[in-house]
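J.: Okay, here's the prediction I keep looking at, along with the sequence it came from:
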Amino acid sequence: MEPPRPRKTHAPRRYLTALLAACALASASLVTLAAPAPAAGTAAAAELIVNGGFESGLSGWTCSGGSGSATGNPVHSGAGALKAAPTGGDNARCSQTVAVRPDSAYTMSAWVQGSYIYLGASGTGTTDVSTWTSSAPTWQQLTTSFRTGANTTSVTIHLNGWYGQPAYYADDVSLLGPGGSTTIPAVPTGLAVTGTTARSVTLGWAAVPGATGYDVYRADTKVATVAGTSAEVAGLTPQTAYTFSVAATNSAGTSARSAPVTATTGPDGPTGQDPTGLPKRVMTGYWHNFVNGSTALRLRDVPASYNLVAVAFAEADRSRWGAITFGVDPGLSTALGGYTNADLKADIATMHARGQKVILSVGGELGAVWVGDDASAATFASTATGLLREYGFDGIDIDLENGVSPTYLATALRAVRAQIGTSLIITMAPQTLDMQSTQAAYFQLALTIKDILTIVHMQYYNSGTMFGCDQNLYAQGGVDFLTAQACLQLQGGLRPDQVALGVPATGRAAGSGYVPPGVVDNALDCLAQGTSCGSYRPTSTWPTIRGAMTWSINWDATAGYALADTISAHLRSMP
């Protein structure tokens, strides 16, 4: 599913003690960096942080997992300060995005109290910076500086603690430098509930002038970021009351939240809910655990337009047949300023709070995991189950492009499900050639585990010309190719809710087969309703066709999420 790349060697898991040991050579006290003097002709420094003293509660700030609150004791100055409480899976990250100017110097600071407190800036366009203290029994100032890149118009300033440590306090947060050209948008109005199901709520609100996006909150947890004026919040519990609010954003920052609204989900239907917790229609994307020229993303930065995220990839542990291993790739960790296994686990918990599901993809183009006998099947099952439980993954994706054994891999997957339970998501990502016949090994695997299989995301790309279910040849890259290949799976025995269309996010994401998102929408309508078809029209329709997949979220990010925004909105509009 990706261009060839060197095999990665994963770094060992980093515990807090290892982190502290690695930092031992740094000064135990804080180094205060002086603000660079502005060059001649540059704009004068201004205070860019909104509500840096927390005198207006958390207005302008977003804290992960509802970890932050305003407090009146202790404070460094004024009447308010921030209190943020980490947990075992959340480092209590509180952040604010501000407008800046390209190629300009900035100094940031914050007064903090507590243990293991970090102040940093990301999205600088140069080198993201961070400073920290292991112990501040009284108020202590953290200070650092950075320079923006040639095209940088906004940066995110953040404070965070460390997993499982006591609450920390912060006050008088400051960012000094030339301001950007925009202002923070007004508070959204008109928030209303426009629809409910047993496990989702749909919201709408009035557009805010100057806003480029909107953050949706369930209680105090941000659960979605959208570009338009509506959002569907999924993954809810039937017959339960929820409170929602929305804030407007642009490069200058984030508004205060709107007046809240309350919605109550409906009861489950007579047939019950999918035990995996996935919605009727699913938008799936692969997230890169490596760097390859696309946008490097922290997992928590994946937008809510993706219902299901496949983390790519778990790889073979060469010491044992069938064993797989996984950890944050060292190259990605460096690119993201020190992203760790603990960060990834915390991000998975954050995505769960938004209603998103995260699975572990095994293999990839160069994946060589061998499951060919009972012993290797047992080893695969035990190592896969261990990784799923350790990181909190919701399931597993089989993307072994170098061959599979239907008998033994089916045995392994059933063993994993026996350990995890009916909520386990199992997906597959075969190449187009792998699904041309029910006698092909991948198709046999899908049919063998059909009773526990969630979705097949066949790769409708890098394929050339293929026969469709009407025995005519179709070239990749159009509606006919998508519908005629999907028909093969449907007539071959898969349920419609197990079939999704896998496409590249951009022309650079695959060697061939890219189609605009609107073509995917047309193919979905053709398969579900018999409308928007090309020259090929299937002899029947499949109204419960599941959705779409893309390789990859990172490539989609390079195009401003044009694919996910278009297709996910269309999936929500389908009957």
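T.: That came through, no problem.

J.: from here on, contacts and neighbour counts on C-alpha atoms
T.: Noted.

J.: Tell me where the chain has helices.
T.: 16-22, 330-335, 341-354, 374-391, 406-420, 441-448, 479-492, 517-529, 553-558, 562-573 (DSSP state H).

J.: So which bits of stretch 484-498 are buried?
T.: Buried residues in stretch 484-498, counted by 16 or more other CA atoms under 10 Å: 484-490, 492, 494-498.

J.: Kindly reformat these as a markdown table containing distance to residue 159.
T.: A markdown table is the format used below for the buried residues of stretch 484-498 (distance: CA to CA, whole Å):
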| residue | distance to residue 159 |
| --- | --- |
| 484 | 52 |
| 485 | 49 |
| 486 | 48 |
| 487 | 51 |
| 488 | 52 |
| 489 | 49 |
| 490 | 50 |
| 492 | 53 |
| 494 | 48 |
| 495 | 47 |
| 496 | 46 |
| 497 | 43 |
| 498 | 42 |
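
J.: Check those residues against residue 520 and report the nearest one.
T.: Residue 520 has its nearest neighbour among these in residue 486, at 11.9 Å by CA to CA.

J.: Who are the contact partners of the closest one?
T.: When the contact criterion is CA atoms under 8 Å, 6 or more residues apart in numbering, the partners of residue 486 are 499-501.

J.: The same query, at a cut-off of 10 Å, please.
T.: Neighbouring residues of residue 486 by CA atoms under 10 Å, 6 or more residues apart in numbering: 432, 435, 458, 460, 468-469, 480, 492, 494, 496, 499-501, 523-524, 527, 538, 545.

J.: one more structure, for comparison:
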Amino acid sequence: MPRRRRTWAGALVAVLAASALSLAGAGQASAVDVNNAKNAGYESGLADWTCSAGSGTTVSSPVHGGSTALKATPAGQDNAKCVQTVAVKPNSTYTLSAWVRGGYAYLGASGTGTTDVSTWTPDSSSWKQLTTKFTTGSSTTSVTVYTHGWYGQAAYFADDMSVFGPDGGGGGDPEPTIPSAPNGLTAPSTTSSSVSLAWNTVSGATGYNVYRGGTKVLAVTGTSATISGLAASTSYSFQVTATNAAGESAKSAAVTGTTRATSDGGTALPKHAVTGYWQNFNNGAAVQKISAVQSQYDIIAVAFADATSTPGAVTFNLDSAGLGGYTVDQFKADIKAKQAAGKKVIISVGGERGAVSVNDAASATNFANSVHSLMQTYGFDGVDIDLENGLNSTYMTQALRSLSSKAGSSLIITMAPQTIDMQSTSNSYFQTALNIKDILTVVNMQYYNSGSMLGCDGKVYSQGSVDFLTALACIQLEGGLSPSQVGLGLPASTSGAGSGYVSPTIVNNALDCLTKGTACGSFKPSKTYPDLRGAMTWSTNWDASAGNAWSNAVGPHVHGLP
């Protein structure tokens, strides 16, 4: 597990956040509202738009709606700013919205006569909607709306711009109407912890909301979704709605999806779980056998598997000498005993010095085969991905899906990315997690050895506070992971990491803030996530060195969450 963290991103996010305002909630247009923007979908090229330094053009792919979209490319000292002057009415409120993807993308309005506004998003590999609101001054009859990228970053794409509010007399695009309810909803496949859904496309819809038992659990832009973190052998009722700028449709007809039983007849993870890394080496922390790991830990990640000379393949070598003569037979027996007590024991791949590389089809196959072989040899329940020196999303996805096909639906897959790895859904770690969402157990991001990072509200937070934990977790929770797939990773003591240790009280406060909306700092999530999976620590050994103070405090709190 890493004891250091790259901090170069802290300075970058601080600069970017200085020009960003918090994301305002999207509002439903009223009956008299119109879209005051002209050529809002760029279907007429760049008519009505002006882009700085010739940075803009229209493209036929990718597009969010219609046949074309804007592509604008920053270069040198130019941030690829594209603007339009929009006619508005004085003393009126407008909702500004656009769909963006690609590099860093900003959306804003200036010359409002009151407070100018802007919002932004880091690079994104899929379309994402940016929305904010502004109010015009008493004599304001036009405002400038704009998109732009960021210096030195990749090109961004924009489509379906809207400035909804009272008709200023110059609008061009008609107001959308609320879409009809989706039909054709089915549950084509299930695992022991997930249900996959699919439905028909709805004309005019820009997104869809998925409801489980009447409660919204997911928002997507496509016509399929996988709901994870479910209990085995349980039936769930699902409905779907269609959305666009005008509002949300009625719910579809309900469909029932029933999860499968665990394939090995084993005990499923509790709703809220604690993960701890067990050290297969002596670095000054308490030397432990698996049998001595505190009972509060639900998932024990054995650190670490070792790379072999075969690309992508890993092996495991018990450090018997360093662990006081711990034998392989004792190790295997202790794993079985933990499993009999309802615990999961997995093998972790990577760490600070890990050199495992999965970057082509052959190494992906080697990885899957070797991990599966370790599972059969030692009885491991799954694998933890803690690669800190690069991860190829395409081939790690392929490797984990291959492993899943071999191991079955009881496979445990966890991840331990660094904070920088989860700042954007386009980052390789985040993308891998989303790619395997239907078989992923939990992502325990490491909230330590980190520089300052952006929260989901566009503000910069420094490690060591409740806000750092909650505002960064929010990115994962709003970026597509199920709450049951999000955990908070913290050091068990000051010796467990170079920086970022917080007291168990801070950890518990962050858990309460995210699940119940209580004990928050200055950042308070827009909603609660009662299905949040729990917490992780490096390591069970450092925890034992400190008298198990971390697990004695955090463990019962996690297991007592709603």
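T.: Received, thanks. Since the model is a prediction, treat every value here as computed from it, not as a measurement.

J.: Got a TM-score for the pair?
T.: Scored by TM-score structural alignment, normalised by the length of the second structure, the superposition of the two chains gives a TM-score of 0.54; 310 aligned residues with a CA RMSD of 1.9 Å.

J.: coming back round to it: out of the helices of the first structure, which comes closest to residue 83 of the first structure?
T.: Between residue 83 of the first structure and the helices of the first structure, the tightest spacing by CA to CA is seen for helix 341-354, at 19.2 Å.

J.: which residues touch stretch 525-534 of the first structure?
T.: Applying CA under 10 Å, 6+ apart, the contact partners of stretch 525-534 of the first structure are 478-484, 486-487, 496, 519-524, 536-546, 570-571, 574-575.

J.: rerun that using 7 Å as the cut-off
T.: When contacts are defined by CA atoms under 7 Å, 6 or more residues apart in numbering, stretch 525-534 of the first structure is touched by residues 479-480, 483, 522-523, 541-545.

J.: re the thing from before, quick one: which of the helices of the first structure is nearest residue 278 of the first structure?
T.: Distance to residue 278 of the first structure, taken as CA to CA, is lowest for helix 341-354 among the helices of the first structure, at 11.6 Å.

J.: so where in the second structure does the closest one end up aligned?
T.: Under the alignment (TM-score structural alignment), helix 341-354 of the first structure falls on residues 328-341 in the second structure.

J.: how about the helices of the first structure in JSON lines, adding distance to residue 168 of the first structure?
T.: Supplementary listing: the helices of the first structure in JSON lines, determined by distance: least, CA to CA, whole Å:
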{"stretch": "helix 16-22", "distance to residue 168 of the first structure": "17"}
{"stretch": "helix 330-335", "distance to residue 168 of the first structure": "25"}
{"stretch": "helix 341-354", "distance to residue 168 of the first structure": "18"}
{"stretch": "helix 374-391", "distance to residue 168 of the first structure": "26"}
{"stretch": "helix 406-420", "distance to residue 168 of the first structure": "36"}
{"stretch": "helix 441-448", "distance to residue 168 of the first structure": "50"}
{"stretch": "helix 479-492", "distance to residue 168 of the first structure": "53"}
{"stretch": "helix 517-529", "distance to residue 168 of the first structure": "45"}
{"stretch": "helix 553-558", "distance to residue 168 of the first structure": "33"}
{"stretch": "helix 562-573", "distance to residue 168 of the first structure": "37"}
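
J.: I'd like to know which of those helices is closest to residue 63 of the first structure.
T.: Between residue 63 of the first structure and the helices of the first structure, the tightest spacing by CA to CA is seen for helix 341-354, at 11.0 Å.

J.: once aligned to the second structure, how far is the closest one on average?
T.: Average distance between helix 341-354 of the first structure and its aligned residues in the second structure, after superposition and using mean CA distance after the TM-score superposition for the first structure, equals 1.1 Å.

J.: so where is stretch 210-228 of the second structure in the first structure?
T.: For stretch 210-228 of the second structure, there is no aligned range in the first structure, judged by TM-score structural alignment.

J.: nope, stretch 84-93 of the second structure is what I was after
T.: The counterpart of stretch 84-93 of the second structure in the first structure, using TM-score structural alignment, is absent.

J.: One more: stretch 531-548 of the second structure?
T.: With TM-score structural alignment as the criterion, stretch 531-548 of the second structure aligns to 544-561.

J.: and the matching stretch, how far apart are its ends?
T.: Stretch 544-561 of the first structure has its terminal residues 25 Å apart, counting by CA to CA, to the nearest Å.

J.: what do you get for stretch 475-482 of the second structure?
T.: One end of stretch 475-482 of the second structure sits 12 Å from the other (CA to CA).

J.: Wait, residue 486 of the second structure touches residue 533, no?
T.: Yes - using CA atoms under 7 Å as the test, residue 486 of the second structure is close enough to residue 533 to be in contact (5.6 Å).
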